[in-house]
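In: Quick one, fold the following:
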Amino acid sequence: MKLFVDVGNTAMKWRYCDGATVHQGGCRHEREWSRVVDVMLAGAGRSPEEIWIASVAGPEADTVIASCLASRAGCQPRFYYSCESDFGVQSCYPEPRKLGVDRWVAMIEGFQRYGASIIIDCGSALTIDAVDGRGVFLGGYIVPGLGMLRGALLRDTSDVHIEPGTAQLQLGQSTGECVHNGLLRMSVAFVTEVVVELRQVLDDTSKVLVTGGDAPELIGSFAFEFEHAPDLVLDGLERVAARQQ
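Out: Sure thing, here's the model as predicted:
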């Protein structure tokens, strides 16, 4: 059995592969690595023989996660990090290792599936990355995600109180609606403008792949064609790990 783990800024997702059987899970980690590792391993049934990790949590966190997994699962995990080129994708970063590995493996998976592609990751941060038909990573954008934007608004405006709600692309009729709808419109407008711009650089049939935990909140308002790929990072990690067999 193999275990693939995507460690993000706020959440951890994982996938167990045992032959044709696949089991997935995930939760917010709050950087409580020991607790989250216990939760992850509890659903496995037995210890994995192989563990692969794509992490943006930082070196110190990676060390703790590796130690927790090694002691509990009896298997030393292997970390995959961004590099100059892999699977036909060429990084444009002067220091490739500094590119978030979640973005990197998502681009690898997108390029391997469709060639030229635009990857939109709606996570803690909202990122957009573009890969051309030759596999060249052209660059990207990083802005705050919906949760981060709401948090900043709540932190810096003492009189704004936001109740949970469903956002729509229309004028709000309460403070909460104004906030939810305004942040949605701002995020959708930004994404749409970038996609339109990139389709003038790339082929206009280039695939747009949308992933990340906030994707369900955004995709209903997208007016362009896209594919919702919630497991794109895990798919990419599994692809790069398979080469090592």
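
In: rest of the way, CA atoms for contacts and neighbours
Out: Will do.

In: What is the longest helix anywhere in the chain packed up against?
Out: Selection of the longest helix in the chain by residue count, based on DSSP state H, yields helix 175-201. Counting contacts by 3 or more Cα pairs under 8 Å, 6 or more residues apart in numbering; DSSP states H and E, helix 175-201 packs against helix 146-156, helix 215-218.

In: for comparison, sequence B:
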Amino acid sequence: MFEANSTPLFIEMGNSAWKAARATSQTDILVACGRGETTLQLHAWLAQQPEQTLVLASVGSEAEVVALVDTLCEKGYHVMRATTGEAADFKHCYQEPQMLGVDRWLTMLALRSRKQNCVILDAGTAFTLDVLDANGQHLGGWISPGLKLMQHALVSRSERLHVNEEWVPGGLGSSTQDAIGLGCQAALQGVCEQAIERARALLPHADLEVFLTGGDIRYLNLERIGAHQHRPLLVLEGLYTWWREQL
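Out: I've put the predicted structure just below:
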């Protein structure tokens, strides 16, 4: 264990939002403590927090991440940045491991110690699938557009089409906006179900644990997914694991 005031803030910078968490000194369990959409909101939020050490993972471009880290350092923060690399008991399947998104890598680090066959579905701006076997071998994955990317891809080519942010799940749309939302929701549901099916085909005689994360999980019919664990802080859990291994 360690003192609460010695622990950093853990920050995940996604494509469309950021979130932060702290590790409690009593249990080492991460607790969400902040969320926003822009770096300006992040800076304003950080100014109200006591921590001066930040552990950061970002899926942004290298130029964007370097600029953010430089700004934070200029403000007096000590920043530890996680990037995809090698880790004990984890084996890459990518020939160029650095091309694996740090968010995907961290979700697998978070689950590596379970020594179980894991299927990880992350429904965010993009949808990603990763399969990790019980020996820590990454078997590969999928990347496809997330729900909102699918919607905006449809409406971006026509001024007559618009995204409806609210629709009743299931059934058929009685307006073009509802039809777009429901169609994209069905596509997201389908890719999730096919992802689990493909993972079972890869490991036909093994037990699989299914983990769900990402903000668009709320649009899924979870009964059709079957047994699973919802881990909304899974990337941050992996970031915490990475940080502990740097000590």
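
In: Burial-wise, tell me which of the helices and strands packed on helix 175-201 of structure 1 comes out on top.
Out: Highest mean neighbour count among those (mean count of other Cα atoms under 10 Å): helix 215-218, with a mean of 16.

In: Moving C-terminal from that one, which element do we reach first?
Out: Using DSSP states H and E, the next helix or strand after helix 215-218 of structure 1 towards the C-terminus is strand 227-228.

In: helices and strands around that following strand, which ones?
Out: strand 207-211.

In: What residues in structure 2 pair up with the strand it packs on?
Out: Taken onto structure 2 by TM-score structural alignment, strand 207-211 of structure 1 occupies residues 209-213 there.

In: Stretch 67-74 of structure 2 aligns to what range in structure 1?
Out: Per TM-score structural alignment, the counterpart of stretch 67-74 of structure 2 in structure 1 is residues 64-71.

In: mean deviation of the matching stretch from structure 2?
Out: Superposed on structure 2, stretch 64-71 of structure 1 shows a mean distance to its aligned partners of 1.7 Å (mean Cα distance after the TM-score superposition for structure 1).

In: So what touches that stretch?
Out: Contacts with stretch 64-71 of structure 1, where a contact means Cα atoms under 8 Å, 6 or more residues apart in numbering, come from 33, 34, 37, 75, 76, 77.

In: Could you do stretch 106-117 of structure 2 as well?
Out: Residues from elsewhere that reach stretch 106-117 of structure 2, judged by Cα under 8 Å, 6+ apart: 84, 89-90, 118, 120, 131-136, 206-209, 234-239, 241-242.

In: Of the residues you listed, keep whichever come out buried.
Out: Buried by 16 or more other Cα atoms under 10 Å: 84, 90, 118, 120, 131-134, 136, 208-209, 234-239, 241-242, out of those.

In: Out of those residues, which sit inside helices?
Out: 234, 235, 236, 237, 238, 239, 241, 242.

In: Of these, which is the nearest to residue 104 of structure 2?
Out: Among these, residue 235 lies closest to residue 104 of structure 2 (Cα to Cα), at 7.6 Å.

In: contacting residues around the closest one?
Out: Applying Cα under 8 Å, 6+ apart to residue 235 of structure 2 gives the contacts 12, 103, 104, 106, 107, 110.

In: Filter those down to the buried ones, ChimeraX style.
Out: Buried residues within the contacts of residue 235 of structure 2, by 16+ other Cα under 10 Å, are selected in ChimeraX with:
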select :12,103,104,106,107,110
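
In: ok but residue 168 of structure 2 is inside a helix, no?
Out: No. Assessed by DSSP: H, G, I helix; E, B strand; the rest coil, residue 168 of structure 2 does not belong to a helix; its assignment is coil.

In: So the residue lying closest to residue 195 of structure 2 once chain neighbours are set aside: helix, strand or coil?
Out: Spatial nearest neighbour of residue 195 of structure 2, excluding adjacent residues (Cα to Cα, 6 or more residues apart in numbering): residue 129 at 6.7 Å. Under three-state DSSP, residue 129 of structure 2 falls in the strand class.
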